[in-house]
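A.B. asks: Quick one: sequence and predicted model below, then my questions.
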Amino acid sequence: MGRIVYIHGDFVPEEEARIGLFDRGFLFGDAVYEVTAVIAGRMIDNDLHLARLERSLGELGIALPLPRSEIEALQAELIVRNRLTDGTVYLQVSRGEADRDFLYPQDMAPKLIGFTQTKTLTGTKAQREGIAVDLADDPRWHRRDIKTAMLLGQVMAKQTARTRGFDDVWLVEAGLVTEGASSTAHVITADGRILTRAASKATLPGCTQRALARLCEAEGLRIEERAFTPEEAQDAAEAFQTSASSLVMPVVKIGARMIGDGRPGPMTRRLQSLYLEAAGVPA
């Protein structure tokens, strides 16, 4: 027997879990999702993730399927039932089930599923040595601030980057980096400023990014919210990306260019330590 998953109000073995043929998340990608990191059995930044889930649902006119306190309780139950120490908790809410039609009934009941994934999040080779990211045109729709399940553009971009020998990919639109395919992109200038795009419909507001920004503010570190070009990124002193599943990840190569000396820089190392310390994890 594999994992225990949550589906439409019940905890069941994953082998028994079923989603309806006419679920709009399956037919149209009419769904939103969230991924929360779990380290030492404890959820990290989950308040930010549940707030973003509620916002995404509101932007699409989908009702929150349960009160936030009950959603958090079912996440905790999944962690316990699956004896999860390190990894992630995934939630997805679809608009519901109805016969296939672009237009949907106004009284639909949303469907909630959840599951855990075991993954080593800290102390990985990538976090120690950094990763290489490719650059690719951004193929996505214009409401990237909503964390929808429509991820085909990101899937294709990541797969292409992997075949080209890269670990991940940053997306570019109108000559500016938008974000990573599943992360927030950051660069550090020679004078120590941390650059990342301001919140807008062009990017997803990152929960790990927000948590790190609070830590930077407390430490007196300068964050400048503005877009930057691929060339600025390649000329930066350091670069990194943030996400729930990669935390603070050093980027040591962007496209064909090494960043700095090709190793994670001192500011990135400091940010990694700050984030892990705040999460209660030894750096």
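C.D. replies: Okay, I see it. Numbers count the residues shown, from 1 in each chain.
A.B. asks: CA only for contacts and neighbour counts going forward, please
C.D. replies: Noted.
A.B. asks: So E179 is in contact with A185, correct?
C.D. replies: Yes. E179 is within contact range of A185, at 5.0 Å (criterion: Cα atoms under 8 Å).
A.B. asks: Between those two, which contacts overlap?
C.D. replies: By the contact definition Cα atoms under 8 Å, 6 or more residues apart in numbering, E179 and A185 are jointly contacted by W170.
A.B. asks: So what's the gap between the helix or strand encompassing M267 and the chain middle?
C.D. replies: Here M267 sits within helix 266-278, counting by DSSP states H and E. Distance of helix 266-278 from its chain centroid, counting by Cα atoms, centre = their mean, to the nearest Å, is 19 Å.
A.B. asks: Check stretch 243-251 too.
C.D. replies: 9 Å.
A.B. asks: got it, and stretch 164-183?
C.D. replies: 14 Å.
A.B. asks: what about it, start to end distance?
C.D. replies: 19 Å (Cα to Cα, to the nearest Å).
A.B. asks: quick one: buried residues of that stretch?
C.D. replies: Using 16 or more other Cα atoms under 10 Å as the test for burial, stretch 164-183 gives 166-172, 176-183.
A.B. asks: Then stretch 196-212?
C.D. replies: In terms of neighbour count (16+ other Cα under 10 Å), stretch 196-212 has its buried residues at T196, R197, A202, T203, L204, P205, G206, C207, T208, Q209, L212.
A.B. asks: try this one side by side with the last:
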Amino acid sequence: MSRTFYVNGDFVAEENAKISVLDRGFLFADAVYEVSTVLKGKLIDNKAHLKRLARSMSELSMAPPCSEAEIEAAQLELIKLNELDEGLLYLQVSRGVADRDFAYPAKSKSSLVMFTQVKNLLNSPMAEQGLHVISIPDMRWKRRDIKTVGLLAPSMGKQAALDAGVHDAWMVEDGLVTEGTSNNAYIVTKDRKIQTRHLGHEILSGITRHAVLKFAAEAGYTIVEEPFTIEAARQASEAFITSASTFVMPVVNIDGVELGDGKPGPVSKQLRLIYIKAALEHQDL
């Protein structure tokens, strides 16, 4: 049985889910996206994802394809049709179809597509093992705060990590860590402060990042929103990443250097449990 996709107002079988070759998302990566977590058939922190989607569209002068309420109604119907209990819901808005021209078209209707993915999120084996990462140069454009589908550089980084026999890569610009290929990056200093890069055009304002930092502050941790170097990360007590698809995931090795005893540390473990508990109890975090 194939999945059901959503394409511009219609729910269709996966094999029938198609867009035009003139769609600007395909031709120019002129599109934005969001990935929302689904647990027990419920969307987690989805209002925050839709708010960020609206901001991304606004930053690119892209008209919404429909109202936020209509998007969420379609999301919920898609989850129901695919009987998704645990996994992810991918949503993409492009500027739509127009003859190929670099300038924004004077008239085009934004396109909206969505699909679901089954994924083991709550009991991921990697949460028990921890991730190994390498550092790579950050080759991306200068507006990483806009969640666009222009993901070739992060894909290259992810593949470089896999080719090196590790799980992911942390990107470095001007000697400082920006973020992971598809996640925000953190270290826990020797005095148990949680450090992560401040928001700006250099990184994506992660929805999970916002929730985890709030929970960490409530748990009594000091939050330091400042960039850090790879060397500082190698000397940290712990490190971890956050994203909608990983929640809080410990990092135990950076460029071949083990952190602590090479196992997930107590801070990342605690924050993961706090986040999961909150997500299961409250849809909006």
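C.D. replies: It's in. Values in this document were obtained by computation on a predicted structure and should not be read as measured data.
A.B. asks: Now the TM-score, please.
C.D. replies: Put the two chains on top of each other and the TM-score (TM-score structural alignment, normalised by the length of the first structure) is 0.97; 281 aligned residues with a Cα RMSD of 0.9 Å.
A.B. asks: thinking again about what came up before, just name whatever secondary elements the helix holding M267 of the first structure is in contact with.
C.D. replies: On a contact count with 3 or more Cα pairs under 8 Å, 6 or more residues apart in numbering; DSSP states H and E, helix 266-278 of the first structure meets helix 207-219, strand 238-243, strand 247-254.
A.B. asks: Just put the ones you listed in TSV and tack on distance to G61 of the first structure.
C.D. replies: Shown next, in TSV, are these (distance: least, Cα to Cα, whole Å):
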stretch	distance to G61 of the first structure
helix 207-219	22
strand 238-243	26
strand 247-254	30
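A.B. asks: for these, which one sits closest to L60 of the first structure?
C.D. replies: Of all those, helix 207-219 sits nearest to L60 of the first structure, with 19.5 Å by Cα to Cα.
A.B. asks: Could you check the angle that closest one makes with strand 238-243?
C.D. replies: Here helix 207-219 of the first structure points in a direction 120 degrees away from that of strand 238-243 (axes from the mean of the first three to the mean of the last three Cα atoms, to 10 degrees).
A.B. asks: What are the contacting residues of stretch 103-117 of the second structure?
C.D. replies: 3-9, 62-65, 75, 78-79, 82, 84, 87-98.
A.B. asks: Can you report how many residues neighbour P105 of the first structure?
C.D. replies: 12 (other Cα atoms under 10 Å).
A.B. asks: What are the buried residues along the helix holding M267 of the first structure?
C.D. replies: M267, T268, R269, L271, Q272, S273, L274, Y275, L276.
A.B. asks: Of all pairs in those, which one spans the longest distance?
C.D. replies: Farthest-apart pair in the buried residues of helix 266-278 of the first structure is M267 and L276; separation 14.3 Å (Cα to Cα).
A.B. asks: could you flag which of the contacts of stretch 103-117 of the second structure are buried?
C.D. replies: The buried subset of the contacts of stretch 103-117 of the second structure (16+ other Cα under 10 Å) comprises 4-8, 62-65, 75, 78-79, 82, 84, 87-89, 91-98.
A.B. asks: Quick one: mark the members of those residues that sit in strands.
C.D. replies: Taking DSSP state E, the ones among those that sit in strands are T4, F5, Y6, V7, G87, L88, L89, L91, Q92, V93, S94.
A.B. asks: residues contacting the residue nearest the centre of the first structure?
C.D. replies: Nearest to the geometric centre of the first structure sits S243, at 4.5 Å (Cα atoms, centre = their mean). By Cα under 8 Å, 6+ apart, the contact set of S243 of the first structure is S182, S183, T184, G206, C207, T208, Q209.
A.B. asks: same thing but 7 Å
C.D. replies: Residues in contact with S243 of the first structure (Cα atoms under 7 Å, 6 or more residues apart in numbering) are S183, T184, G206, T208.
A.B. asks: With distance to K111 of the first structure as added columns, please give those residues in TSV.
C.D. replies: TSV is the format used below for the contacts of S243 of the first structure (distance: Cα to Cα, whole Å):
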residue	distance to K111 of the first structure
S183	26
T184	28
G206	24
T208	26
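A.B. asks: For E225 of the first structure, state which of those is nearest.
C.D. replies: T184 (12.1 Å).
A.B. asks: Check for me that the closest one belongs to a strand.
C.D. replies: Yes. Per DSSP: H, G, I helix; E, B strand; the rest coil, T184 of the first structure lies within a strand segment.
A.B. asks: Let me know whether it touches T242 as I believe.
C.D. replies: Yes. Contact criterion Cα atoms under 7 Å: T184 of the first structure and T242 qualify, at 5.2 Å.
A.B. asks: shared neighbours, the two?
C.D. replies: The contact sets of T184 of the first structure and T242 overlap at Q209 (Cα under 7 Å, 6+ apart).
A.B. asks: What does R3 of the first structure correspond to in the second structure?
C.D. replies: Per TM-score structural alignment, the equivalent position to R3 of the first structure in the second structure is R3.
A.B. asks: quick one, what contacts its match?
C.D. replies: Per Cα under 7 Å, 6+ apart, neighbours of R3 of the second structure: A13, E14, N82.
A.B. asks: Give me the contacts around stretch 211-221 of the second structure.
C.D. replies: Under Cα under 7 Å, 6+ apart, the answer for stretch 211-221 of the second structure is K193, I194, I223, L271, Y275, L285.
A.B. asks: Flag every buried residue along it.
C.D. replies: A211, V212, L213, F215, A216, Y221.
A.B. asks: Stretch 132-143 of the first structure now?
C.D. replies: A132, V133, D134, L135, A136, D137, D138, R140.
A.B. asks: Dump those residues to JSON lines, plus secondary structure and distance to K111 of the first structure.
C.D. replies: Shown next, in JSON lines, are those (DSSP: H, G, I helix; E, B strand; the rest coil; distance: Cα to Cα, whole Å):
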{"residue": "A132", "secondary structure": "strand", "distance to K111 of the first structure": "38"}
{"residue": "V133", "secondary structure": "strand", "distance to K111 of the first structure": "35"}
{"residue": "D134", "secondary structure": "strand", "distance to K111 of the first structure": "36"}
{"residue": "L135", "secondary structure": "strand", "distance to K111 of the first structure": "36"}
{"residue": "A136", "secondary structure": "strand", "distance to K111 of the first structure": "34"}
{"residue": "D137", "secondary structure": "strand", "distance to K111 of the first structure": "33"}
{"residue": "D138", "secondary structure": "coil", "distance to K111 of the first structure": "30"}
{"residue": "R140", "secondary structure": "coil", "distance to K111 of the first structure": "25"}
